[in-house]
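Engineer: Task: produce atomic coordinates for the following.
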Amino acid sequence: MAGRIFTRSENDITKVRSKKMNSADVPDIVIGRLPIYLRALNFLLEAGKEITASQELAAKLGISSAQIRKDLSHFGEFGKQGTGYEIKYLRDQLRKILKVDRDWAVALVGAGDLGHAIAHYGNFDKNGFHIVAVFDRNPRKIGAKMGRFRILDSESIPTVIQDMDIQIAIIAVPADSAQQVADTLIEAGVRAILNYAPITLNVPPEIRVQYIDPVVHLQRMTYYL
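Structural biologist: Model prediction:
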């Protein structure tokens, strides 16, 4: 994988070798900022820009330009101070690093109000995350349609996960059943979970879990009010 820098003295793009990093070598907080950079680069491309600098990204994101350069340096030399990044190329490299240069099949467990909202959130499909199966344990919901989805019995999770080679799942069930759902998903082969249930899951260290609890975020904000 090669990065590119835009030099002051010439108009061509010079290729620079990027580092091949083990994921364990990169701090998790750095990985967490890469999607933010990716989103900003997409906005700049949509605005018709071709070249940007860390200072411009910093102004848009509220992150120091030094931090942006340091974060990117974990993966290679994509630019130099005082020069610019070729936006499309840097965007494409970040997509490869995050492995979002491909499509991902996603399972959704929970067909309640929250699950319904998640299933119809258009940005998942736009960014390559395609919900392909929706599960629920409520007999009144099993077999019913939820938009384009036919709700499946949660008992079929192992078979469907394995047959469709699903590695990512979203949990949108009550807290008292979230751990059991997570255990079933992991045993079936799921490696990453986006958890909306207000509970911390007990999972093996190799399983990635991201938590989304709006109440926790609101409680953090009220501290400053």
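
Engineer: all contacts plus neighbour counts: C-alpha atoms, from now on.
Structural biologist: Will do.

Engineer: For stretch 165-177, buried residues please.
Structural biologist: By 16 or more other C-alpha atoms under 10 Å, the buried positions in stretch 165-177 come out as Ile166, Gln167, Ile168, Ala169, Ile170, Ile171, Ala172, Val173, Ala175.

Engineer: correct me, but Trp104 touches His130?
Structural biologist: Yes. The pair Trp104 / His130 is scored as a contact, 6.1 Å apart, by C-alpha atoms under 8 Å.

Engineer: what about Glu86, neighbour count?
Structural biologist: Glu86 is flanked by 20 other residues according to other C-alpha atoms under 10 Å.

Engineer: Can you give me every residue that contacts it?
Structural biologist: Glu86 makes contact with Arg4, Ile5, Phe6, Glu50, Ile51, Thr52, according to C-alpha atoms under 8 Å, 6 or more residues apart in numbering.

Engineer: How much space separates it from Ile97?
Structural biologist: 17 Å (C-alpha to C-alpha, to the nearest Å).

Engineer: can I get the contacts of Glu86 in TSV with distance to Ser154 and neighbour count?
Structural biologist: Shown next, in TSV, are the contacts of Glu86 (distance: C-alpha to C-alpha, whole Å; neighbours: other C-alpha atoms under 10 Å):
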residue	distance to Ser154	neighbour count
Arg4	48	24
Ile5	50	21
Phe6	53	22
Glu50	47	15
Ile51	48	18
Thr52	47	19
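
Engineer: would you list the residues you listed in JSON lines and tack on secondary structure?
Structural biologist: Converted to JSON lines, those look like this (DSSP: H, G, I helix; E, B strand; the rest coil):
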{"residue": "Arg4", "secondary structure": "strand"}
{"residue": "Ile5", "secondary structure": "strand"}
{"residue": "Phe6", "secondary structure": "strand"}
{"residue": "Glu50", "secondary structure": "coil"}
{"residue": "Ile51", "secondary structure": "strand"}
{"residue": "Thr52", "secondary structure": "strand"}
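
Engineer: Check which helix or strand the spatially most central residue of the chain maps to.
Structural biologist: The residue lying closest to the centre of the chain (C-alpha atoms, centre = their mean) is Pro35, at 6.9 Å. Applying DSSP states H and E as the criterion places Pro35 in helix 28-46.

Engineer: In that helix, which residues are buried?
Structural biologist: Buried residues in helix 28-46, counted by 16+ other C-alpha under 10 Å: Leu34, Tyr37, Leu38, Ala40, Leu41, Asn42, Leu44, Leu45.

Engineer: Next, give me the two most distant ones among those residues.
Structural biologist: Longest distance between any two of the buried residues of helix 28-46 is 16.5 Å, between Leu34 and Leu45; criterion C-alpha to C-alpha.

Engineer: Let's compare: structure for the following, please.
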Amino acid sequence: MSTVPTATISRLVTYLRILTQLEAQGIKKTSSEHLADEAQVSAFQVRKDLAYFGRFGTRGAGYTVPTLRRELRRILGLTRSWSAAIVGMGRLGEAIAHYPNFGAYDFLLKGAFDIDPHKVGREVAGLTVQHVDELPRVVREKGIDIGFITVPHEAAQDAADALVRAGVKGILNFAPTVIDVPKEIHVEPVDFLAGLKRLSFYILNPQLREEVA
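Structural biologist: Down below sits the predicted model:
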């Protein structure tokens, strides 16, 4: 398989959401045009994105909704459960821990960590907050795959280092800073302030909105 653009993976997530809604409505068939309209891209873009992974539709007949949804779940790795842990149990960490829909998508929150003695030992969303020093043991015993970093930016690199040493292979980084990890570790940044800044730019400069890649 050739290298798949990050933007394509993001759009696959959007297509999956649309297909899930269609299936819930009892709709059995759809088209690239309909997916494109709902995702606000072109039909050509939809077909191009899907073509990275094979052929899923029939010319003139479109896509079978349950089949394409199942294939996208497989491609995105959503046919198995993923275990996650949070490092940083301040307000953001607690808010994420209380998010009600992890289980609906087979993401299981199995650990909560901090270094603050006032937070360690507390109960949050059914989990006991543990010291970061316990990460390696908990990751090993509970098979944790993903780490959420929700610490202040100045502590993010230490949190990332701890997750990497513990054996976590993927990190969702909510701290507004870039972290340095080995190349085999994938990091997804979640920076809502950066999003707000981009939003303000495009509101002021709508003519400069970039075309979908």
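
Engineer: And the TM-score between these chains?
Structural biologist: Superposed pair, TM-score by TM-score structural alignment, normalised by the length of structure 2: 0.91. Supporting alignment: 203 aligned residues with a C-alpha RMSD of 1.2 Å.

Engineer: one step back: now, which of the buried residues of helix 28-46 of structure 1 sits nearest Ala192 of structure 1?
Structural biologist: Nearest to Ala192 of structure 1 out of these is Leu34 (C-alpha to C-alpha; 17.6 Å).

Engineer: sorry, back to before: quick one: the helix holding Pro35 of structure 1 aligns where in structure 2?
Structural biologist: The alignment of helix 28-46 of structure 1 onto structure 2 (TM-score structural alignment) covers residues 6-24.

Engineer: and what of stretch 153-173 of structure 1?
Structural biologist: Using TM-score structural alignment, stretch 153-173 of structure 1 pairs with 131-151 in structure 2.

Engineer: can you map out the strands along structure 1?
Structural biologist: 2-6, 13-17, 51-52, 85-86, 104-109, 129-136, 145-146, 149-150, 152-153, 168-171, 192-195, 208-211 (DSSP state E).

Engineer: Reformat those as a markdown table; add distance to Ile68 of structure 1.
Structural biologist: Compiled in a markdown table, the strands of structure 1 are given as follows (distance: least, C-alpha to C-alpha, whole Å):
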| stretch | distance to Ile68 of structure 1 |
| --- | --- |
| strand 2-6 | 15 |
| strand 13-17 | 18 |
| strand 51-52 | 12 |
| strand 85-86 | 12 |
| strand 104-109 | 27 |
| strand 129-136 | 26 |
| strand 145-146 | 42 |
| strand 149-150 | 40 |
| strand 152-153 | 44 |
| strand 168-171 | 28 |
| strand 192-195 | 26 |
| strand 208-211 | 23 |
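
Engineer: how about stretch 73-82 of structure 1: buried residues?
Structural biologist: By 16+ other C-alpha under 10 Å, the buried positions in stretch 73-82 of structure 1 come out as His74, Phe75, Gly76, Glu77, Phe78, Gly79.

Engineer: List the contacts of it.
Structural biologist: Here stretch 73-82 of structure 1 makes contact (C-alpha under 8 Å, 6+ apart) with 2-6, 16-21, 26, 53-54, 72, 85, 90.

Engineer: and what of stretch 180-192 of structure 2?
Structural biologist: Against stretch 180-192 of structure 2 from outside (C-alpha under 8 Å, 6+ apart): 157, 160-161, 164, 168-176.

Engineer: Selection in PyMOL covering whichever of those residues are buried, please.
Structural biologist: Here is the PyMOL command that selects the buried residues among the contacts of stretch 180-192 of structure 2 (16+ other C-alpha under 10 Å):
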select buried, resi 157+160+164+168+169+170+171+172+173+174+175+176
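
Engineer: tally of neighbours for Val181 of structure 1?
Structural biologist: Neighbours around Val181 of structure 1, by other C-alpha under 10 Å: 17.

Engineer: Distance of it relative to Val173 of structure 1?
Structural biologist: Relative to Val173 of structure 1, and taking C-alpha to C-alpha, Val181 of structure 1 is found at 8 Å.

Engineer: and for those two, which residues touch both?
Structural biologist: Val109.

Engineer: rewinding a little: with distance to Ile63 of structure 1 added, can I get the buried residues of stretch 165-177 of structure 1 in TSV?
Structural biologist: Listed next are those as TSV, based on distance: C-alpha to C-alpha, whole Å:
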residue	distance to Ile63 of structure 1
Ile166	35
Gln167	32
Ile168	29
Ala169	31
Ile170	29
Ile171	31
Ala172	32
Val173	35
Ala175	35
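
Engineer: Tell me the counterpart of Arg102 of structure 1 in structure 2.
Structural biologist: So, by TM-score structural alignment, Arg102 of structure 1 is matched to Arg80.

Engineer: what residues are up against that match?
Structural biologist: Applying C-alpha under 8 Å, 6+ apart to Arg80 of structure 2 gives the contacts Asp106.

Engineer: Counting by contacts, list what the helix holding Pro35 of structure 1 packs against.
Structural biologist: If contacts are counted by 3 or more C-alpha pairs under 8 Å, 6 or more residues apart in numbering; DSSP states H and E, helix 28-46 of structure 1 sits against helix 54-61, helix 87-97.

Engineer: again, only using 7 Å
Structural biologist: Contacts defined by 3 or more C-alpha pairs under 7 Å, 6 or more residues apart in numbering; DSSP states H and E place helix 28-46 of structure 1 against helix 87-97.

Engineer: The helix it packs on vs structure 2, mean deviation?
Structural biologist: Following the fit onto structure 2, the mean deviation recorded for helix 87-97 of structure 1 is 0.6 Å by mean C-alpha distance after the TM-score superposition for structure 1.

Engineer: which residue lines up with Phe75 of structure 1 in structure 2?
Structural biologist: Under TM-score structural alignment, Phe75 of structure 1 pairs with Phe53 in structure 2.

Engineer: before we move on, back to that, which residues are in contact with both of Trp104 and His130 of structure 1?
Structural biologist: The contact sets of Trp104 of structure 1 and His130 do not overlap (C-alpha atoms under 7 Å, 6 or more residues apart in numbering).
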